[in-house]
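S.K.: Quick one, fold the following:
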Amino acid sequence: MKSTTLLSLAWAAQSAYSLSIHERDEPSTLQFNFERRQIADRSRRKRSTASADLVNLATNLGYTMNLTLGTPGQKVSVTLDTGSSDLWVNGANSSACPCTDYGSYNSSESSTYTFVNDDFSIEYVDGSEATGDYVNDTLKFSNVTLTNFQFAVAYDGDSEEGVLGIGYASDEASDSSYGGGEYTNFPEALVDQGVINWPAYSLWLDDLDEGKGTILFGGVNTAKYYGSLQTLPIVSIEDMYIEFAVNLTAVHLEKNGNSVSVNNSATQFPIPAVLDSGTALTYIPTSAAASIYDAVGATYMSEYGYGVIECSVKDDNFTFLFDFGSFNMSVDISEMILETSSDMTDMNICTFGLSVIEDEALLGDTFLRSAYVVYDLGNNEISLAKANFDPGEDHVLEIGTGSDAVPKATGATETTAPAATSTGSGDKSDKESSATVPRSQIASLVAGVVVGVFLVL
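M.R.: Down below sits the predicted model:
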């Protein structure tokens, strides 16, 4: 998600059609497998004003995949990101290189390269950026080839690894974007070149311990979720669809099945919540986060932009409930507690996967791992179901066009809990939040570890 986000503007929910899902002998779908590994944490840069990052592996983990560009092919590794819309990679002579671990692209070594323009420019909140050219060339992955595909080549920037952005074309980083000058990006190119029939895809990240996942373009895999998909309209910005945001109506916490008080009243729910695979953590308003931090014993480190928590809390029976109006999605606290450096883990200190932001929400990987998510760019809808971490044989259905309702696509049967629980509307109030996220006794311990690491460096 670029720093030029317009989420603070007025939001209006609009939806015209529902996703239709069809049984086919040979569905027109494309599946990518990817893995979670260390990356440059771009989304934290976009969102945070912290001047430095705690030495922390957990917040710098993302989901990466391999592509081949040009003729002959040049291999690159990119981060999968539903919160942006461009594929960009580093040029061989980029200021961010040598890009030994992730690869780079050299246009002079490709016989199918053509120059488009020099309009590529993306800037993050902390001032880091990537700039360069848009080009056309051949893109290969799995058994699929896209010809004359437009992507960006960065020659100046701060990250060794590029990004595969699969959002709306209206959110492209081109200087001429936001309502004019958009080009055919990756999801649209898959449709235009006959790989899939509709610009939609489903995302399954598996659980935290597995460190892998799949994205299925043009289809859903009912083996990988429980119950039925619940469909929400994507909210628009001034009649434009820019980001994958839906209305979040409240956040609740339970322990041993009993409700724990969360201050939802100080936040004006519903608020827009962006589902962003390029962000490691989940961010909610401070007023709601403060009571959650207090209940689970977490400490918010404002100087670093996220919280820490005792690793042993992952064994406590806490469950987060994210309300979306008529249903909610549950996330076990074990998916919200991330190991950091080995020194801190040995001291029973982990990263808390829930952080704070004002006036909106950002549902990153710590939320998405517990959900099966269908992003329907054609109908401007998001569909959600509870992820199945132990799927059996794949059952892939093709996403088509039409007005059939999403809930007809029923997934696996779960014996312990339903996929989605009915709930009432979230609490609403005009009151301003005066809450602050608490700091516990482990804050000084964390600070001591950080100082020690910096001294070693």
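S.K.: C-alpha only now, for contacts and for neighbours.
M.R.: Noted.
S.K.: wait, what's in contact with Thr319?
M.R.: Leu253, Glu254, Lys255, Gly257, Ser330, Val331, Asp332, Ile333 (Cα atoms under 8 Å, 6 or more residues apart in numbering).
S.K.: swap in Phe244?
M.R.: Applying Cα under 8 Å, 6+ apart to Phe244 gives the contacts Thr82, Gly83, Gly167, Ile234, Val235, Val274, Leu275, Asp276, Tyr375, Ile382.
S.K.: Most widely separated two among those?
M.R.: Maximum pairwise distance among the contacts of Phe244 (Cα to Cα): 15.6 Å, between Thr82 and Val235.
S.K.: Among these two, which residue is more densely surrounded?
M.R.: Set side by side, Thr82 and Val235 show more neighbours around Val235, with 27 against 24, by other Cα atoms under 10 Å.
S.K.: Filter the contacts of Phe244 down to just the ones in strands.
M.R.: Of these, the ones assigned to strands by DSSP state E are Val235, Val274, Leu275, Tyr375, Ile382.
S.K.: excluding its backbone neighbours, what's nearest the first one?
M.R.: Nearest-residue entry for Val235: Ala13, 4.2 Å, with adjacent residues in sequence omitted and distances by Cα to Cα, 6 or more residues apart in numbering.
S.K.: I figured the one you found was touching Ser236, is that so?
M.R.: Yes - counting by Cα atoms under 8 Å, Ala13 touches Ser236, with 6.1 Å between them.
S.K.: more neighbours, those two?
M.R.: More neighbours surround Ser236 than the other of Ala13 and Ser236, with 23 against 15 (other Cα under 10 Å).
S.K.: Hmm, that one is touching Val246, no?
M.R.: No - counting by Cα under 8 Å, Ser236 does not reach Val246; the two are 9.2 Å apart.
S.K.: I have a second one here; can you model it like the first so I can compare?
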Amino acid sequence: MHFSPAFILSSLPFLVAAMPTPQTQTGITIPLAKRSSAFRADGTVDRTALRASIKSSVTKIQRGFATYERNTGAAHPLAKAVKPIQKRATQGGITLTDDAQELWYGTISVGTPAKKFTVDFDTGSSDLFLPGPSCRSSCSSHAVYSPNTSSTAKDRGQTFSLSYGDGSTVSGEQYTDTVAIAGLTATGQALGVAATYSTGFQSSQFPADGLMGMAFKSISDYNANPFFQTLIANNAVSESAFSFKLSQSGAQLYLGGADTSQYTGDFTFVPVDQEGYWQVTMDGASVKSKQVVGGRSAIIDTGTTLIVGDSQSIASAYSSISSAQDNGDGTYSIDCSASPDITLTFSGQEFSIDPSTFILANGDGTCIGGLSYDDRIASEFWIVGDVFLQNVYTHFDVGNGQVGFAKLA
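M.R.: The predicted structure follows:
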């Protein structure tokens, strides 16, 4: 399926096979900045924030399952694989928070006349929200979107409320307006105008003004097309796909295809099993070429810091790493000098996780491994986040319902 321009966000390497690689360069490259609450300014991991981020990822996925059922009238196939969320739940003395753990953010413009905002691009959710004029102290230092000053804004006559694991919320009114990125324009885009930002979205924790979800309509709290699907409906992109490169330097988002300068070889494509999340089948995980975890679903999420799975399969993976020790809080300690040689396999192709992205320094001479667990998750799926995605170029193909991974250039 073909439409018009494109947009680029790069920070993932994935290999391609099975289907032809996009060759025509018709998109626009948008640089991304990174902020992770799980890391300190010196690059060492904040273990308290890391534990909270694991819980936050699972809570976000669970919230999407509930939204999916509300929008479609049917339970999401993976919903039974997650235990119910308990408000104010704790583990190891750590209260769940809505801290936005992994941020890959860039600039958009909204309204007429257009005003610029920064947003976190998140493939693990589907809605766009920004702080509104009635959002007081928790929105301070963020750019505020005022629908009354935009001639193209329309009130949808509906509210929204996004709840998080600690019982806090982002809530407000729903509108539609013109939203553009680097000349790609979505008209009539649904967005939330927040009257309340909880503490995790204060500027000290969340430097972007708002969040733009890039999954599917079925998990939209507004039950409306996400931004990229609106671009497709507006014939604004030449190809109904977008791609991410999520490296520490030169991170980009590409809307409308793939940036051929950012990857080598062909893509390995994996079909989306269930539209909602970018949910695909992972063949398994290996350590030193030995498979330690078998096939299961994988949700590809740019908004998750680590790889999160069930405790049993994560224990199986670490059993082949001699220095690994379970910390009892969802994380494992690992020797800082280890070279675990971990790979994830999709559509028969193995993709390596470099030790530099897998081994996270605590700053005290100890290190944490990039595989983590949450006891609310059963064995049916993993959440595959930044620890893996920094190692591949990732192509999210909306039109053909598939994800492609390629080697980074």
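S.K.: Skipping its backbone neighbours, what lies nearest the counterpart of Ser128 of the first structure in the second structure in space?
M.R.: For Ser128 of the first structure, the aligned position in the second structure is Ser168, judged by TM-score structural alignment. Nearest residue to Ser168 of the second structure, sequence neighbours excluded (Cα to Cα, 6+ apart): Ser198, at 6.0 Å.
S.K.: quick one: stretch 220-227 of the first structure aligns where in the second structure?
M.R.: Counting by TM-score structural alignment, stretch 220-227 of the first structure corresponds to 258-265 in the second structure.
S.K.: tally of neighbours for Ser261 of the second structure?
M.R.: Here the count is done by other Cα under 10 Å, and Ser261 of the second structure has 9 residues near it.
S.K.: ok so it is a helix residue?
M.R.: Yes - counting by DSSP: H, G, I helix; E, B strand; the rest coil, Ser261 of the second structure is part of a helix.
S.K.: ranges for the helices of the stretch 201-350 of the second structure?
M.R.: Under the criterion DSSP state H, counting those that start in this stretch, the stretch 201-350 of the second structure contains helices at 227-233, 311-318.
S.K.: Let's have these in CSV, adding distance to Leu184 of the second structure and mean neighbour count.
M.R.: Below are those laid out as CSV (distance: least, Cα to Cα, whole Å; neighbours: other Cα atoms under 10 Å):
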stretch, distance to Leu184 of the second structure, mean neighbour count
helix 227-233, 7, 23
helix 311-318, 41, 19
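S.K.: The second structure: which residue goes with the residue nearest to Val235 of the first structure?
M.R.: Checking TM-score structural alignment: Ala13 of the first structure goes with nothing.
S.K.: Look up how far Pro272 of the first structure lies from Ala13 of the first structure.
M.R.: As judged by Cα to Cα, to the nearest Å, Ala13 of the first structure and Pro272 of the first structure stand 10 Å apart.
S.K.: what sits in contact with each of those two?
M.R.: Residues touching both Ala13 of the first structure and Pro272 (Cα under 8 Å, 6+ apart) are Val235.
S.K.: Select the longest helix from the first structure.
M.R.: The longest helix of the first structure (DSSP state H) is helix 442-456.
S.K.: Equivalent analysis for the second structure, please.
M.R.: Per DSSP H, the second structure has its longest helix at helix 47-72.
S.K.: Could you name the helices and strands sitting against that one?
M.R.: Here helix 47-72 of the second structure touches strand 94-95, going by 3 or more Cα pairs under 8 Å, 6 or more residues apart in numbering; DSSP states H and E.
S.K.: By how much does whichever helix or strand comes after the strand it packs on deviate from the first structure on average?
M.R.: The helix or strand immediately downstream of strand 94-95 of the second structure is strand 102-110, counting by DSSP states H and E. Strand 102-110 of the second structure differs from its equivalent in the first structure by a mean of 1.9 Å after superposition (mean Cα distance after the TM-score superposition for the first structure).
S.K.: Give me the angle between strand 102-110 of the second structure and helix 47-72.
M.R.: 50 degrees (axes from the mean of the first three to the mean of the last three Cα atoms, to 10 degrees).
S.K.: roughly how far is strand 102-110 of the second structure from the heart of the chain?
M.R.: The chain centroid and the centroid of strand 102-110 of the second structure are separated by 13 Å under Cα atoms, centre = their mean, to the nearest Å.
S.K.: contacting residues for the closest residue to Gln23 of the second structure other than its chain neighbours?
M.R.: Leaving aside its sequence neighbours, Gln23 of the second structure sits nearest to Thr260 (Cα to Cα, 6+ apart; 6.6 Å). Neighbouring residues of Thr260 of the second structure by Cα under 8 Å, 6+ apart: Pro22, Gln23, Gln25.
S.K.: Could you measure from Thr260 of the second structure over to Thr29 of the second structure?
M.R.: Distance from Thr260 of the second structure to Thr29 of the second structure, counting by Cα to Cα: 11 Å.
S.K.: same question, Ala324 of the second structure
M.R.: Applying Cα to Cα to Ala324 of the second structure and Thr29 of the second structure gives a distance of 40 Å.
S.K.: Gly167 of the second structure too?
M.R.: Relative to Thr29 of the second structure, Gly167 of the second structure is positioned 38 Å away (Cα to Cα).
S.K.: Compare neighbour counts for the two and give me the winner.
M.R.: Neighbour count, other Cα under 10 Å: between Gly167 of the second structure and Thr29, Thr29 has more, with 19 against 15.
S.K.: what do we get in the first structure for that one?
M.R.: For Thr29 of the second structure, the residue aligned by TM-score structural alignment is Gln31.
S.K.: what's near enough to touch that match?
M.R.: Gln31 of the first structure neighbours (Cα under 8 Å, 6+ apart): Thr214, Ile215, Leu216, Phe217.
S.K.: SS state for the equivalent of Ala152 of the first structure over in the second structure?
M.R.: Matched by TM-score structural alignment, Ala152 of the first structure corresponds to Gly192 in the second structure. At Gly192 of the second structure, secondary structure determined by three-state DSSP is strand.
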